[in-house]
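# generate coordinates for the sequence data below:
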Amino acid sequence: MGRSTLIGWAGLVLAGCAAAPEPMPPPGTGEGDQCGAAANQHLIGRNIAAVSFPADANVRVACTTCAVTMDYSPTRLNVFFDQDSGLIREVRCG
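Below you'll find the model as predicted:
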């Protein structure tokens, strides 16, 4: 093996030893909960028709199978409900 091959292998071995990045907290919980999702987890299981939000609230309501934009806004509360039953299934920031 040539010197450059050995250096390449050594780099790969050392890269495998690098520390893993810190995992992100679950959406809407703990640190980074800028939208208040943790305080709104009580909505899960309620019917979407029985829930209302202030007109100026930064909230997106969508069904769990509906298409939504992929833009991320940490201050926006996302409320996802089951289209068939109307029950809220997930509340998270984004």
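# C-alpha from now on. contacts and neighbour counts both.
Fine.
# how close does Cys35 get to Val51?
17 Å (C-alpha to C-alpha, to the nearest Å).
# those two: which has the busier surroundings?
Counted by other C-alpha atoms under 10 Å, Cys35 and Val51 do not tie: Cys35 has more neighbours, with 22 against 9.
# which SSE is that one in?
Taking DSSP states H and E as the definition, one finds Cys35 inside no helix or strand.
# from Thr65, how far off is it?
22 Å.
# kindly report the same for Ala55.
24 Å.
# also this sequence, please, to line up against the first:
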Amino acid sequence: MKLALMLPFALASLSGCIPAAENAETGQNPPELSGSCDASSLAYAVGKTLNQELEAKLKSEAKASVVRVAPHDGVITMDYSPARLNIFTDEASKIIRINCG
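Sure thing, here's the model as predicted:
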């Protein structure tokens, strides 16, 4: 009986974890859900020091909506976003890997 009473509250609290398909006010998808990313031509940047200009250039070339920089000692989530460019750096801010997702 108690489970039946608690179930609606549990489901309501979980509904906040599901991203909305589009913004109700603007009718547009959030940036991480729209577009796609292609990092296949960005290998030239591996070994370079990451700065704001290079980050913007890589984002543009990859046609990414969002950039996530993962520092050498950082922790990132394992969620997948096809429009996100991931840039992994070492302790000296040199790029060690680039991919989309």
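# quick one: TM-score?
Once superposed, the chains reach a TM-score of 0.53 (TM-score structural alignment, normalised by the length of the first structure), with 60 aligned residues with a C-alpha RMSD of 2.3 Å.
# returning to that earlier point: out of Ala55 and Thr65 of the first structure, which sits in the more crowded spot?
Thr65 (10 against 7).
# so what does the more buried one match up with in the second structure?
Aligned by TM-score structural alignment, Thr65 of the first structure pairs with Asp73 of the second structure.
# so how far is Lys57 of the second structure from that match?
Taking C-alpha to C-alpha, one finds Asp73 of the second structure at 24 Å from Lys57 of the second structure.
# contact partners for the residue nearest to the match of Thr65 of the first structure when sequence neighbours are not counted?
Excluding the flanking residues, the one nearest Asp73 of the second structure by C-alpha to C-alpha, 6 or more residues apart in numbering is Glu91, at 7.7 Å. Glu91 of the second structure makes contact with 71-73 under the criterion C-alpha atoms under 8 Å, 6 or more residues apart in numbering.
# ignoring the adjacent residues along the chain, who's closest to the residue nearest to the spatial centre of the second structure?
Nearest to the geometric centre of the second structure sits Arg84, at 4.4 Å (C-alpha atoms, centre = their mean). Nearest residue to Arg84 of the second structure, sequence neighbours excluded (C-alpha to C-alpha, 6+ apart): Val66, at 4.7 Å.
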